[in-house]
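Asker: one predicted model, sequence on top.
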Amino acid sequence: MNCRLCGSDRLLSVLDLGATPPCEAFLTADALDAPEVTYPLHLRLCEDCLLLQIPALIAPEDTFTEYAYFSSYSDSWVEHARTFVSDARRRLGLDEQSLVVEVASNDGYLLQHVVEAGIPCLGIEPSVNVGSAARDRGIPTRTAFLNEDLAADVKREHGAADLVVANNVYAHIPDLLGFTRSLRALLADDGWLSIEVHHALNLVGLGQFDTIYHEHFQYYTLYSAIAALRTGGLAVVDVELIPTHGGSMRVWARPAEAAGQPSDRVEEVLRAEERSGLHQVDGYLALRPRAEAVRQGLLRFLLGCRDNELRVVGYGAPGKGNTLLNYCGIRTDLIEYTVDRNPYKHGRFTPGTRIPIRDPEQIDKDRPDVVVVLPWNLETELTAQLAHIAQWGGRLAYPLPELHVVGGAELLPDEGVS
C-alpha cells in the first residue's frame, strides 16, 4: 500500500479494527446461512504527508450502485442542509442565473432547498435507487460517479458551476487526485467549493473509531485537506467547525488563481490541530487506547444490563454502528434487535453481527429497559424523538464520545456509566 495522496510507502499502523463486512451490506433472512465476506479494516497514517487512510479494498461501484442510506430520514440533517443553502445564497449571491452542482447528492436532501429557491442545480449521485428517489422529488439528478470525463460533460451541458457542494463524499473516493481534479473541472474560474468532512481532530482526540469503515478511504485534518485540494489547483480560503457527525469541518476552497488570502479561521484550526499533536506522527497514536477504552466500557455496561435482566435493544442501523458492533463483538445476547426509520433496512440484519433490524414502532410495543443509540452523533434529535420511552421507565444509552445514559439510574447498573 502506498499513500494515495503523496505516494509514500511509509505508512504507520494507527488502529487495526480486525476484519469486518462492508458496513452497508445488510443481510436478508435468506443470506443468514451463507458465507459473509469480510475485509481488513486497518487505519494507517502516512508519515510524510500525514493523511489517515485505509487500503482501498472495496471499489465504490460495489458499494454505491445500490445504497441503503437515504439522507432525508434524519430531520436534523435536512435542516442542516436547509440552513447551509440559505447561508450560501447570501454569502455567494446565488440567484436564478447561478448554477449549483452537488456531488453525491443522495436523495435530494440538500438540493430540494436549492430548487425551492429557484436556483438552477444538478445532482450527481452514483446510487441508482437513491438518485431515482431524488428525481421523483423533482430534483435534476445524473446517475454517475464523478470523474474528469463526467465533469467535462456536465460543464459542456450545463456550464461552469458557481458552487460545487461535496458533503461527506471527499472521504469516500480512492482516486483522491483524480476526484480532486474533477471537482476543479466542474467549477467556474471564480467559483466556490464547499466540502463537509468529519474532522480527524475529533476522530483521534475523542476516540471516534466508529467513523472508520470501508467506504471511508481517508480521514482529514485541515492540514491534510489543504494538501489534497492543492493537487487539483484548489486553495482553501475558509473553514467552519460544525457539529455534524460528531464534529466536522466545512472547508471552503476556490481555484487557486481566484482564492486570495485565507480567513483567520484557517490559521486558528491549523493551530488547534498542531496543539493536539496532529501535525506530527506521535499525536495519532492516542487513538488506539481511546478506542479500546470505549469498547471495554460498553461491554461492561451491556454485560451489567444482562446480569440485571434488563431488556436492551438498539436504535438506528448506521454504517458507524456496524463498525462499533463488530469491533466490540456485540451480538443478540447483548442487543436483542435494533430499529431504523429507513424501510429499506426492515427485515434485514446487521452485517457481521446479524442483529435484526425492525420498524421503530417495535420499541413502543416491547417497552425495553435500555435503548442503545448507535447514531450517537444525533443525540439531541434522537433524545427528543425517543423521550416518550420515559413513560415506562426506559433509558437511552449513548456509547460515544463516552458512555452515558439519559434518564435516571434506578434500573441501570452503575459500572461504567457517567
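Answerer: Okay, I see it. Numbering: from 1, shown residues only.
Asker: CA only for contacts and neighbour counts going forward, please
Answerer: Noted.
Asker: in the protein, spot the strand with the most residues.
Answerer: Ranked by number of residues, the top strand in the chain under DSSP state E is strand 187-198.
Asker: other residues contacting the following helix or strand past that one?
Answerer: Note on strand 187-198: by DSSP states H and E, the next helix or strand toward the C-terminus is helix 200-205. For helix 200-205, the external contacting residues (CA atoms under 8 Å, 6 or more residues apart in numbering) are 208-209, 211, 219-221, 246-247, 273, 276, 278, 284, 286-287.
Asker: use this one as the comparison:
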Amino acid sequence: MLCRLCDSERLTSVLDLGATPPCEKFLAAAELDLPESTYPLHLRLCTDCLLLQIPALITPEETFTEYAYFSSYSDSWVRHAETFVAQAIERLALDADSFVVEVASNDGYLLRHAVAAGIPCLGVEPSVNVGDAARAAGVPTETAFLDEESAARIRAVHRPANLVVANNVYAHVPDLRGFTRSLRALMADDGWLSLEVHHALNLLRLGQFDTIYHEHFQYYTVHSAQRALATANLAVVDVELLETHGGSIRLWARPAELGAVPGERVREVLRLEQDAGLHEAEGYAELRPRTEAVRQDLLRFLLDQRAAGKRVVGYGAPGKGNTLLNYCGIRTDLLEYTVDRNPYKHGRFTPGTRIPIHPPERIEQDRPDVVLVLPWNLEAEITEQLRHIASWGGQLVYPLPVLHSADLTSHNDVNIARHTEMTGRGAR
C-alpha cells in the first residue's frame, strides 16, 4: 500500500477493526443464506504527509451507483444545509447571476435552498436513485461520478462555478489527487470551494472509530487537508469548526494564484491539532485503547441487560452503526432489531450482523426497555424524537463518545459507564 496523497511507503498501523462488509450493503431477506463479502478495515497513517487512510478495497461505483443514504431524512442536517446556503449567499454575494455546483449533492437537501433563493445551481450526484429524488424535488442534478473528464464537460456545458460545495465527499474518493483537480476544474478562476469533512481531531480525541468504514478512504486534519488541496493549487483561507457528524471542519479554499493565505482561524485550528499531537505520528497511538474501551463498555452493558431479561432494540441504521455492530460482534441476541426513518431500508438487514430493520413505529408497538441509538452524532435531534419512551419507562442509550443514557425528563445526560467516569475519556 502506498500513500494516496504522497506515494510514500511509510505507512504505520493506527487501528485494525478486522474484516467487515461494506457498511451500506444492506441485505434483502433473500440474501440471508448467501455468502457475504468482507474486507479488511485497517486504518493507517502516512508518516511522511500524515494522511490517515485505509486501503481502497472497494470502488465508489460499487457503493454509490445505488445508495441507501438520503440526507433529507435528518431534519437537523437539512437545517444545517439551509443555514450554510444563507451564509454563503451573504459571504460571497451570490445572486441570480451566480452559479453554484454541489458535488455529491445527494437528494437535493442543500441545493433546494439555493433554488428557493433564485440562485442557478447544479447537483452532481453519482447515485441514480438518490439523484432521481433530487430532480423530483426540483433540483437540477446530473448523474455522474466527478472526475477530470466530467468536470471539464460540466464546466463547458454550463459555466465555471462561483462556488463549488463538496460536503462529506472528500473522504469518499480513492483517487484523491485526481478528484482534487476535478474540483478545481469546476471553479471559476476567482471562485470558492467550500468543503466539509469529519475532523480527525475528534476521531482521535473522542475514539469515534465507527466513522471508519470502507467508503471513507481517508480522514483529515486541517494540516493534511491543506496538503491534499495544494496538489490542485488550492489554498485553504478559512476554516470553521462544526458540530455535525461528531465534529467536522468546513474548509474554504481559493485558487492559490489569487495570493490567498490562511486566515487566523486556520492558524488556530492548526495549533489545536498540534497541541493534540496530530502533527506527529506518535499522537495517533491513543485511538486503539479508546476504541477497545468503547467496545468493552457497550458489550458489558448489553450483556447485563440480557441477563436482566430486558428487551433492547436499536434506533437508526447508519453506515457508522454497521462498523460499531460488526467490530463489537453485536447480533440479534443483544439487539433484537433496529428502526430507521428511511423506507429504503425497511425489511432489509444490517450487513454482517443481519439485524432486521423496521419502520420507527415498531418502537411504539413493542415498548422496549432500552433503545440504543446508532447515529449518536444526532443526539439532540433523536432525543427529542424519542423523549416519549419515558412514558413506559424506556431508556435511551448512546454508545459514543462514552456510553451514556439520555435523561428524558430534562436535557442532561447520565453516564452509565462507571469506569469511564473515573478515567475521564469523555472529557478529552
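Answerer: Arrived safely, thanks for sending. Bear in mind the structure is a predicted one, so any value in this text is a computation, not a measurement.
Asker: just the ones of the contacts of helix 200-205 of the first structure in helices?
Answerer: Of the contacts of helix 200-205 of the first structure, the ones assigned to helices by DSSP state H are 273, 287.
Asker: hmm, back to that, which neighbouring elements make contact with the longest strand of the first structure?
Answerer: If you count contacts as 3 or more CA pairs under 8 Å, 6 or more residues apart in numbering; DSSP states H and E, strand 187-198 of the first structure packs onto strand 161-167, strand 248-255, helix 256-259.
Asker: need the ones you listed in TSV (columns: mean neighbour count).
Answerer: Shown next, in TSV, are these (neighbours: other CA atoms under 10 Å):
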stretch	mean neighbour count
strand 161-167	23
strand 248-255	23
helix 256-259	16
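Asker: residue 136 of the first structure is nearest to which of those?
Answerer: Judged by CA to CA, the one of these that comes nearest to residue 136 of the first structure is strand 161-167, at 21.0 Å.
Asker: state the span of the second structure onto which that closest one is aligned.
Answerer: In the comparison with the second structure, strand 161-167 of the first structure aligns to the range 161-167 (TM-score structural alignment).
Asker: list the buried residues in the longest strand of the first structure.
Answerer: 187-189, 191-198 (16 or more other CA atoms under 10 Å).
Asker: quick one: secondary structure of the residue nearest to residue 406 of the first structure when sequence neighbours are not counted?
Answerer: Once flanking residues are discounted, residue 406 of the first structure sits nearest to residue 396: 5.1 Å by CA to CA, 6 or more residues apart in numbering. With DSSP: H, G, I helix; E, B strand; the rest coil as the basis, residue 396 of the first structure sits in strand.
Asker: was I right about residue 2 of the second structure contacting residue 44?
Answerer: No: taking contacts as CA atoms under 8 Å, residue 2 of the second structure lies outside contact range of residue 44: 10.6 Å.
Asker: and these two? Which one has more around it.
Answerer: More crowded of residue 2 of the second structure and residue 44, by other CA atoms under 10 Å: residue 44, with 23 against 12.
Asker: show me the contacts for the closest residue to residue 160 of the first structure other than its chain neighbours.
Answerer: Of all residues not flanking residue 160 of the first structure in the chain, residue 188 sits nearest, at 4.7 Å (CA to CA, 6+ apart). Applying CA under 8 Å, 6+ apart to residue 188 of the first structure gives the contacts 160-162.
Asker: hmm, try it at 10 Å
Answerer: 99, 155, 159-164, 254-255 (CA atoms under 10 Å, 6 or more residues apart in numbering).
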